[in-house]
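[1] no sequence for this one, just the structure:
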C-alpha cells in the first residue's frame, strides 16, 4: 500500500507568547487527501508543542513516500502494533538478495553461528529506521532515538549500497537500549572505505547478530512487522548467506 507524507513551511504562535517558524518540515500522513488542518495537527503532535494558539501552513506538498514514523502519526513507533504470538499475522515479504545477486549475510557474535539462539533470529518485532533521501553521512543517535528498540530487530533502510554507515555512538546506543539484531540494506554497517569496523565490532561484541545486504525494506512499515533471518547452526563458522523475510502485520 502506498504511503504518503507532506512537506510544508509553518508559522506557529503560542498562547503564552512567542512563535516558531519552520521550513520544509515533513510528516507522515494517513492518506493523500489529508487536509491542511490534519497536517497542522500532525505537525504540532510530532513536536509535542504545548499551548499552541495558531498554525499557518504554506507551500504544502503531498507526495508518495514511505513513512518515517512521525510522532502522533499513522506509523508512530510508540504504537505497539506487534501482533500476539501466532495471531494476527499477515503476508510474508522476502528481504534477501539471491545468491547470484551477491546474497544477504548474517554475521554471528564470536564468529560462531552455533551460538545464535532462535530468539535472536526468528520472529523478532522489527523497527525500520528510514534514512532514504538523507544526506549520506553516519547514521547517528538522533535517527534512532524516537524508536523503542528493546528486544527488537533494528533494520536500517538506507536505499543505497554504501554511504550511510552506522556511527559508533549509535551502535553503542543500540547496545545500551537492548536491540537484539541489527540489519541494513547497505553492503555493511561501517564505512566501506575504511578498514576499521567499529559499529559492527561493538554490536557483535555485545552478542548482537548483524545482517547485511537486505532488500525490500521499503515494503515494511516502521513498526509492527516480524523479522526472521535464521542461520544454519554451524559451529565455528561466523558468516553465512541467509534467507531473510518479514511477516507484515494485518492492517
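    Sure, I can see it. Here the structure is a predicted model, which is why all the values come from computation and not from measurement.
[2] from here on, contacts and neighbour counts on C-alpha atoms
    Fine.
[3] Who are the packing partners of the longest strand belonging to the chain?
    Assignment by DSSP state E gives strand 52-64 as the longest strand of the chain. Under the contact criterion of 3 or more C-alpha pairs under 8 Å, 6 or more residues apart in numbering; DSSP states H and E, the helices and strands touching strand 52-64 comprise strand 4-14, helix 36-47.
[4] out of the ones you listed, nearest to residue 250?
    Residue 250 sits nearest to strand 4-14 of all those, at 19.0 Å, using C-alpha to C-alpha.
[5] Buried residues, that closest one. List them.
    4, 5, 6, 7, 8, 9, 10, 12, 13 (16 or more other C-alpha atoms under 10 Å).
[6] who's in contact with residue 149?
    By C-alpha atoms under 8 Å, 6 or more residues apart in numbering, the contact list for residue 149 reads 127, 174, 177, 178, 179.
[7] how does it look with 6 Å?
    Neighbour list for residue 149: residue 179 [criterion: C-alpha atoms under 6 Å, 6 or more residues apart in numbering].
[8] can you confirm it is in a helix?
    No. If the criterion is DSSP: H, G, I helix; E, B strand; the rest coil, then residue 149 is coil and not within a helix.
[9] distance between the ends of stretch 154-163?
    The straight-line separation of the ends of stretch 154-163 (C-alpha to C-alpha, to the nearest Å) is 18 Å.
[10] Could you do stretch 112-129 as well?
    End to end - C-alpha to C-alpha - stretch 112-129 spans 27 Å.
[11] Second structure for comparison follows:
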C-alpha cells in the first residue's frame, strides 16, 4: 500500500461576516510529508465545508504517516482547492525591461523542418537560442549582484525563494513614490516574502515605466532587515529610486542584499493577492558567479481566501450569511 500522510493540528478560524471557531487535534489527509500550512488550511476548510472564512491560524502542526480512509477533502483535492496566480511578465524578443539594457534575441538552433532529416519519420523538434541579460522581465537579484563575496544564484537556499508566506504592502493609489517605514507598521514580516504593490506595473512596456517610479526607502529597507524579512519584491522598475535626485545611491539593494535577502523586481499582478495568506515562489536557475536572472514568480492561496479577497476588492458579489 502506498504511504499516506495525515496532518494533526489546532486551528483558530475567523469568519469575514463575524464570529469564529476553534478546534484541537483536528486531522485531515495530506498529499505529502512536506505539505505547507496554506495547503493544510485549504484542506481543513474544505473538509468542514466552511464558508465566508476570513483567516485560519494553525498551531501544533504534526505530519505523520498513517494509511486510512480519508476525509472529505483528501490529497487528490488539494490542487483544486488552491488558486495559482502568475506574478511575472511574459518575455518576448525585443522587449524592453530597463531602458538602456539589451533586449532579448531569440534565434533557432534547429528548426522543425531541419529536424525531420535527423529523427524518425513523424518526429520533429525545435531547439532555440535566447540571448539576454539576466535583468530581463521579472528577475531576482542575489547578494552577488551587489557584493563580490555575496551568495550567487547557485548559492541561494531554496527556503529563501520558494513557498514563502507572503505579506502584501499596498501603496497603489497613494500618490507616494517612496514606500517608507510607516507602510510596514503592524506587519509581521519575519521569514516572509514582503511584496510591494505600488501599481508601477501599469506602465510596463512604456517610457512612463521608468519615470517617477515607486521604490523602497533606505529606512524601510533597514526596517525589513532588522525584522527578518526573507525576500522583498516590488512591481516597479527598481527597488531603489533611480531618478537623478538619487545620484546613483542604491540603499535598498545595499541593505537587503548585504543581509542576504533576495530582491525580486518587475513583479505584476499583485492586486490578485490578499494582504496575507498567499505563498510566494520566485526561483532562479543555479548559475555560478552570476548575480541576477529571470524567474517565473507566482503565488498560491486557498480558493476560499482568494474569493474573499476578490470580493472585498469589489470583483465578486458579496455573499449573504
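    Sure, I can see it. None of the values given here were measured: they were computed from a predicted structure.
[12] TM-score of the superposed pair?
    With the length set by TM-score structural alignment, normalised by the length of the first structure, the two chains reach a TM-score of 0.65; 179 aligned residues with a C-alpha RMSD of 2.7 Å.
[13] Quick check: the farthest pair among the buried residues of strand 4-14 of the first structure?
    Farthest pair in the buried residues of strand 4-14 of the first structure, by C-alpha to C-alpha: 4 and 13, 27.0 Å.
[14] Helices of the stretch 101-250 of the first structure, residue ranges please.
    Assigned helices in the stretch 101-250 of the first structure, in chain order: 141-144, 168-176, 198-205 (criterion: DSSP state H, counting those that start in this stretch).
[15] would you turn those into a markdown table with mean neighbour count and distance to residue 114 of the first structure?
    Formatted as a markdown table, these follow (neighbours: other C-alpha atoms under 10 Å; distance: least, C-alpha to C-alpha, whole Å):
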| stretch | mean neighbour count | distance to residue 114 of the first structure |
| --- | --- | --- |
| helix 141-144 | 15 | 30 |
| helix 168-176 | 19 | 21 |
| helix 198-205 | 20 | 14 |
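[16] Could you export those as a markdown table, including distance to residue 133 of the first structure?
    Formatted as a markdown table, these follow (distance: least, C-alpha to C-alpha, whole Å):
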| stretch | distance to residue 133 of the first structure |
| --- | --- |
| helix 141-144 | 13 |
| helix 168-176 | 19 |
| helix 198-205 | 22 |
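[17] between those, which one is nearest to residue 43 of the first structure?
    Taking those one by one with C-alpha to C-alpha, helix 141-144 is closest: 18.0 Å.
[18] For the closest one, give the aligned segment of the second structure as residue numbers.
    Mapped onto the second structure using TM-score structural alignment, helix 141-144 of the first structure covers residues 181-184.
[19] For stretch 216-233 of the second structure, measure first residue to last.
    First-to-last residue span, stretch 216-233 of the second structure, C-alpha to C-alpha: 10 Å.
[20] er, stretch 251-271 of the second structure actually
    Terminal-residue distance, stretch 251-271 of the second structure (C-alpha to C-alpha): 26 Å.
[21] Equivalent analysis for stretch 279-295 of the second structure, please.
    End-to-end distance for stretch 279-295 of the second structure, by C-alpha to C-alpha: 16 Å.
[22] start and end residues in the first structure for it, please.
    Going by TM-score structural alignment: stretch 279-295 of the second structure matches residues 226-242.
[23] Give the buried residues for that stretch.
    In stretch 226-242 of the first structure, counting by 16+ other C-alpha under 10 Å, buried: 226, 227, 228, 229, 230, 231, 238, 239, 240, 241, 242.
[24] for stretch 151-164 of the first structure, same thing?
    151-160, 162-164.
[25] Could you tell me which of these belong to strands?
    Going by DSSP E, the strands hold 153, 154, 155, 156, 157 from those.
[26] what about the equivalent of residue 110 of the first structure over in the second structure, neighbour count?
    Alignment note (TM-score structural alignment): residue 110 of the first structure maps to residue 144 of the second structure. Residue 144 of the second structure: 23 surrounding residues under other C-alpha atoms under 10 Å.
[27] cool, residue 126 of the first structure as well?
    28.
[28] Alignment lookup: it to the second structure.
    Aligned partner of residue 126 of the first structure by TM-score structural alignment: residue 166.
[29] show me what contacts the residue lying closest to that match once chain neighbours are set aside?
    Among residues not flanking residue 166 of the second structure along the chain, residue 193 sits closest, at 4.7 Å (C-alpha to C-alpha, 6 or more residues apart in numbering). Taking C-alpha under 6 Å, 6+ apart, we find residue 193 of the second structure in contact with 164, 166, 230, 231, 232.
[30] Show the buried residues in the residues you listed.
    If we count by 16+ other C-alpha under 10 Å, the contacts of residue 193 of the second structure have these buried: 164, 166, 230, 231, 232.
[31] Wait, the first one touches residue 278, no?
    No. Under the criterion of C-alpha atoms under 6 Å, residue 164 of the second structure is not in contact with residue 278, lying 8.3 Å apart.
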